[in-house]
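> just coords:
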């Protein structure tokens, strides 16, 4: 089957899934709160066809597939993916974090590392995983993940106390498959995706094998319950709310009430060796190529948006404004440089899987801070202008139109209509309900900054990236032992 269109994607959602909004179980295909979110995702599927030369490629078994399914085996594959990720991110200027190419990339990375299953597990599980990827390709399915443990009580371990019975785990095994029970956080796109892919995120210790499970199931599987947050979509013209009118990808807690997962959809079942290695063996070099490129596209848009804001207020030549604009541009340049370097230094991570250099993980520690700072700059630069924004319809009103044209123009020849469009876009980007949600998403969708930094530190120590201190003294002819010894006051050497 070739890559789907938006109409085909929408048709696949009419499957009886259990989705809750407030205290109401809803049909997502007819409920008004989901309509624009679904249309926004459907347009993504159409967009891949509009830009087929960049976004699509020949599938191994015939037809076309999204490039995100590619198993990278060379630097050429890395560059091919770069072009596709950049193009797909431009559909929403990076505002959609969970377009299907995201989890497609995760799955492709796991399939690429057959060597981990060969060395530490049973290749029958990898065979299932590879067969599943073919299902996803053939159906051009929209995947999302739900991987965070439901650790409500942070005063104890993830699987201790009340957390023990809350998070997803295996409770039975039958001839048909495994039975799982518990909750997972947080399925962005979950209510309007086709399938859920549950896979390892953080390591699990011995003795907790029942939590070490990886599988994939349709969202409409009996016992799968999606509990949605409040919708942030608005029923307004795209020109007035370019993001909130179509890009609310919806987030949900997913509850698994004794869900039967067929054996052919079970990819890890209690094997800690595989569970604890597969994410570390793929996540940064593979998955973060997609996430970093999306972030670059978003920073590029934010920079240009702020430039337009400065022109519309006549502040573009002021030193403080120029400094803020330069700050955003510096984030963009650094991000691009890190991506470029990581792609140039891409290599075989094992078993022929060709991923970016692990240095790309540095963006995971910095991008959340940069994105929050960009929003702060937008609010600082925009000031009251973010609130003095007539709708597009106001300009067409015979009484109101001439008034807002006269009294709300932009500086430097910017029309009142264009000024309103600029600042309405800025508010939707940084200040609206969806803009605030997106800032929170940027902060945590790859885990906390503190955890990411600690992980990078442990990686550095594991690589032996120490010794500079001792080298300073060794170069001066001071023995290492003496350099480390405590010195008394007034001692001579």
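Received it, and whenever you're ready, just let me know what you need. In this text, all values refer to a predicted model and were calculated from it rather than measured experimentally.
> can we go C-alpha only for contacts and neighbour counts from here?
Noted.
> Name the residue closest to the centre of the protein, please.
With the centre of the chain defined as its mean C-alpha position, the nearest residue by C-alpha atoms, centre = their mean is residue 97, 4.4 Å away.
> let's bring in a second model and compare:
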């Protein structure tokens, strides 16, 4: 079937009978639950955007059917630009809030499927075919995926396989002729209530798997209603909220969930790694996963910084403080983050090189890796700057019910801005607060700090893994020129 519409997405979601819990209650219909409905409809709108912008959002498979651009194997820089533009359109719909829009996992599995030679290198011919078949299945059915790639936080001081005597981390407990049987938990299933499938695969933390940890070296995918799979959601940040008072929380809370596997049977044709610790440890690096996924992630981050700059300017302008030097500096700082991000994405595309296997282009990872270390600092810092620009105005903004109440004449008089009516000013402040100060905003800030590994570890790795050859040669050239008569006396 070709790329889905929002209606088709919701119809499939409505029929699903996944075992998912929110506030201790099993949810029967995601599409009608008051605290989940808004985000379900938001994801549906993303699918509708594919048909509003088909030249950007859609490409073709081998059969000539229209499929999502994010599934593309990029062979030219124009292909990479198209993938970037498609991700940008989706991210702009939620102002970059929805970090797990379907393109995130679409790009991930396109990356894997373009490098099944890595599986064959480690002797996994059958698993390579499984992966190729699965990729075509999700592409041609335009499925929405989530993932859980981190084991539970229990005791990080010991190897993951040793936590809770080895019973807590996701692991294989048995096997039948047609399936492997798994138990244990994984975190953090962002978008889990709204996805069609759950995927399990190595994160960069997969390097913590030891050669003897074969039962923990797993990669597979299953439908969200897989028997033996349960999901526990965190608090909802929608809470039946009014779209005027909470224009973002009411629609874009993509949710996060812990997934628990309780003797779940995973069909063998859905298994991509089963006990091969060598492949498990190597796969993320050897398929260039980091370059592709950070490419998508930084496209979304760019949208967030654009929104922060825009809302900061509007607040400063309507309050008349953008004439002050210290406010200009704050807004200029956000602009710099935004432009550095944009420039790095351009550099990643223009510096892309073939993967050396099948002509697929890999974005230049260097500028993306630099952004990956900076973004967990830049976005929280930009949020702080907006708080400083808006100040106490965020704490005394009327609600919709206030606007409909008997004090409306006073509100119109005393809440007006320099160049906006009270209603316009209130709308700007409520939008800004939902982005920087609400409970969804708090979740978003934490998400940006950690979802691609914390800034400390990434920044440390950038130094450790950096090619220092050219820089060392530059310094040595000057050292070699320092041949002075006085130096001979020092030898």
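Great, that's in hand. Note that the coordinates shown come from a computational prediction; the quantities given were computed from them, not determined experimentally.
> ok so, going back, what does the residue nearest to the centre of the first structure align to in the second structure?
In the second structure, the position corresponding to residue 97 of the first structure is occupied by residue 99, as judged by TM-score structural alignment.
> got it, and residue 224 of the first structure?
Looking across to the second structure (by TM-score structural alignment), residue 224 of the first structure lines up with residue 229.
> burial count for the closest residue to that match other than its chain neighbours?
Taking C-alpha to C-alpha, 6 or more residues apart in numbering as the measure, residue 229 of the second structure lies nearest to residue 261, with 4.7 Å between them; neighbours along the chain are not counted. Number of residues near residue 261 of the second structure (other C-alpha atoms under 10 Å) recorded here: 20.
> and if you look at residue 150 of the first structure?
The local packing count at residue 150 of the first structure equals 23, with neighbours defined by other C-alpha under 10 Å.
> residue in the second structure matching it?
Match for residue 150 of the first structure (TM-score structural alignment): residue 152.
> tell me the SS of the match of residue 97 of the first structure?
The three-state label for residue 99 of the second structure, taken from DSSP: H, G, I helix; E, B strand; the rest coil, comes out as coil.
> related to what we said a few turns ago, list the contacts for the aligned residue in the first structure for the residue nearest to residue 229 of the second structure?
Structural correspondence for residue 261 of the second structure with respect to the first structure (TM-score structural alignment): residue 256. For residue 256 of the first structure, the set of contacting residues under the criterion of C-alpha atoms under 8 Å, 6 or more residues apart in numbering consists of 168, 180-183, 223-225.
> Looking at the second structure, which of those hold up?
Shared with the second structure under both residues aligned by TM-score structural alignment, their matches' C-alpha atoms under 8 Å, the contacts from the contacts of residue 256 of the first structure are 168, 180-183, 223-225.
> among the residues you listed, which are in strands?
In strands, judged by DSSP state E, the following of these are found: 180-183, 224-225.
> Let's see if you can find the most crowded of those residues.
When neighbours are counted by other C-alpha under 10 Å, residue 183 leads those with 25 neighbours.
> Next, work out how far apart the aligned residue in the second structure for it and residue 238 of the second structure are.
Under the alignment defined by TM-score structural alignment, residue 183 of the first structure corresponds to residue 185 in the second structure. Plainly put, residue 185 of the second structure is 26 Å away from residue 238 of the second structure if you go by C-alpha to C-alpha, to the nearest Å.
> can you check residue 120 of the second structure too?
With distances defined as C-alpha to C-alpha, the gap from residue 120 of the second structure to residue 238 of the second structure amounts to 46 Å.
> if we can go back for a sec, my read: the match of residue 224 of the first structure touches residue 258, true?
No. Using C-alpha atoms under 8 Å as the test, residue 229 of the second structure is too far from residue 258 to be in contact (10.4 Å).
> hmm, back to that, now the match of residue 183 of the first structure, nearest residue through space, not along the chain?
In space, not counting the residues next to it along the chain, residue 185 of the second structure is nearest to residue 260; the distance is 4.4 Å by C-alpha to C-alpha, 6+ apart.
> which SSE is residue 272 of the second structure in?
Secondary-structure assignment from DSSP states H and E places residue 272 of the second structure in strand 271-274.
> Give the aligned range of that strand in the first structure.
Mapping strand 271-274 of the second structure onto the first structure (TM-score structural alignment) gives residues 266-269.
> average gap between that stretch and the second structure?
Comparison of stretch 266-269 of the first structure with the second structure after fitting gives an average deviation of 0.9 Å (mean C-alpha distance after the TM-score superposition for the first structure).
> and that stretch, how far out from the chain's middle?
Offset of stretch 266-269 of the first structure from its chain centre (C-alpha atoms, centre = their mean, to the nearest Å): 24 Å.
> Same check on stretch 249-267 of the first structure?
Centroid displacement of stretch 249-267 of the first structure relative to its chain, using C-alpha atoms, centre = their mean, is 20 Å.
> Repeat that for stretch 109-128 of the second structure.
Centroid separation for stretch 109-128 of the second structure versus its chain: 23 Å, with C-alpha atoms, centre = their mean.
> What of stretch 328-335 of the first structure?
Averaging C-alpha coordinates over stretch 328-335 of the first structure and over its chain gives two centres that are 19 Å apart (C-alpha atoms, centre = their mean).
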